[in-house]
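Sequence first, predicted coordinates after that:
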Amino acid sequence: MVGLTMAVGFLLLIVPGIIFALMFLFTTFIVIDRQLGPIEAMKESNRITRGHKWRLLGLLLLLTLINILGLMALSLGLLISIPVSSLAFTYAYRTLSGTPLARVAAMVAQAA
């Protein structure tokens, strides 16, 4: 549903597609983390990204640039840039959702 929403936004104009993409950026994380349904996860993603869209756009542009540089380094740089990008993206979700890193570390320790 998120992909369909973004596709409609991109068909209307590029700007609405970018806005929809930023609104629903963390939908997948929320479905996995909080075990919500798709509609509730989209609403929650919209709620936690409200007021942070410019910073998130900057983060996505920076991560895209880092991955392009990794690709230009004979594609071997992607072995570093993709995990770093994933961790930065996850950290942004955890920061905006209000989950402290100590709680995340405790959850990982319990799972191991």
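Received it, and whenever you're ready, just let me know what you need.

For the rest of this, base every contact and every neighbour count on C-alpha atoms.
Noted.

Flag every buried residue along stretch 68-85.
Neighbour-count burial for stretch 68-85 flags Gly70, Leu71, Gly77, Leu78, Ser81, Ile82, Ser85 (criterion: 16 or more other C-alpha atoms under 10 Å).

likewise stretch 5-16?
In terms of neighbour count (16+ other C-alpha under 10 Å), stretch 5-16 has its buried residues at Met6, Ala7, Gly9, Phe10, Pro16.

Structure two is appended below for comparative analysis:
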Amino acid sequence: MLFRKLKVIWLFYRQFGLASNLVTVALIGVSLERIKDYFPLFIVYFLWFKLLSNGIIGYLTRRMFKDRFWFYYNLGLSETALFGGAFALDFLITLLLIFTTYQLLLRQ
């Protein structure tokens, strides 16, 4: 049952995951030179900006795909569970990208 819900959340995340990950990669790329020196401050600003951009993406997703939520509801997930799970997944991917970039910069 849990695996099925995770698959449904992944299916939902794929609708806007590319846009969200492009924001992440763009932010890392823009601040690549500063990450090494100001990492704690970078994390704070980055996560606030990411939260803001996820809110905008979530709003647009609700407006554009409003008629598709019945599909997910029939599979047993509410809109809140979908967005919560998808944003948790996005947060994990974001942290993975940030810390991988940071570790690569430290090795140089």
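Here it is on my side, so go on. Quantities reported herein were computed from a predicted structural model and do not represent experimental measurements.

what's the TM-score here?
Once superposed, the chains reach a TM-score of 0.34 (TM-score structural alignment, normalised by the length of the second structure), with 64 aligned residues with a C-alpha RMSD of 4.0 Å.

returning to that earlier point: closest one of the buried residues of stretch 68-85 of the first structure to Leu60 of the first structure?
Nearest to Leu60 of the first structure among the buried residues of stretch 68-85 of the first structure: Ser85, at 9.0 Å, using C-alpha to C-alpha.

name the element the residue nearest to the closest one when sequence neighbours are not counted belongs to?
Spatially, and ignoring its direct neighbours in sequence, Ser85 of the first structure is nearest to Leu63 (5.7 Å; C-alpha to C-alpha, 6 or more residues apart in numbering). Using DSSP states H and E, Leu63 of the first structure maps to helix 53-72.

got a list of what the residue nearest to the spatial centre of the second structure touches?
By C-alpha atoms, centre = their mean, the mean C-alpha position of the second structure lies nearest to Asp90, the distance being 2.6 Å. Contact analysis of Asp90 of the second structure by C-alpha atoms under 8 Å, 6 or more residues apart in numbering lists Gly17, Ser20, Asn21.

Next, work out how far apart the first one and Phe39 of the second structure are.
The reference is to Gly17 of the second structure. With the distance defined as C-alpha to C-alpha, to the nearest Å, Gly17 of the second structure ends up 25 Å from Phe39 of the second structure.

ranges for the helices of the second structure?
Along the second structure, the stretches classed as helices by DSSP state H are 2-13, 17-30, 32-35, 39-64, 69-74, 79-106.

Looking at neighbours, which among the contacts of Asp90 of the second structure is most surrounded?
Ser20 (22 neighbours; other C-alpha atoms under 10 Å).

where along the first structure do the helices fall?
So, for the first structure - with DSSP H - the helices run 2-12, 14-23, 27-34, 38-49, 53-72, 78-97, 101-111.
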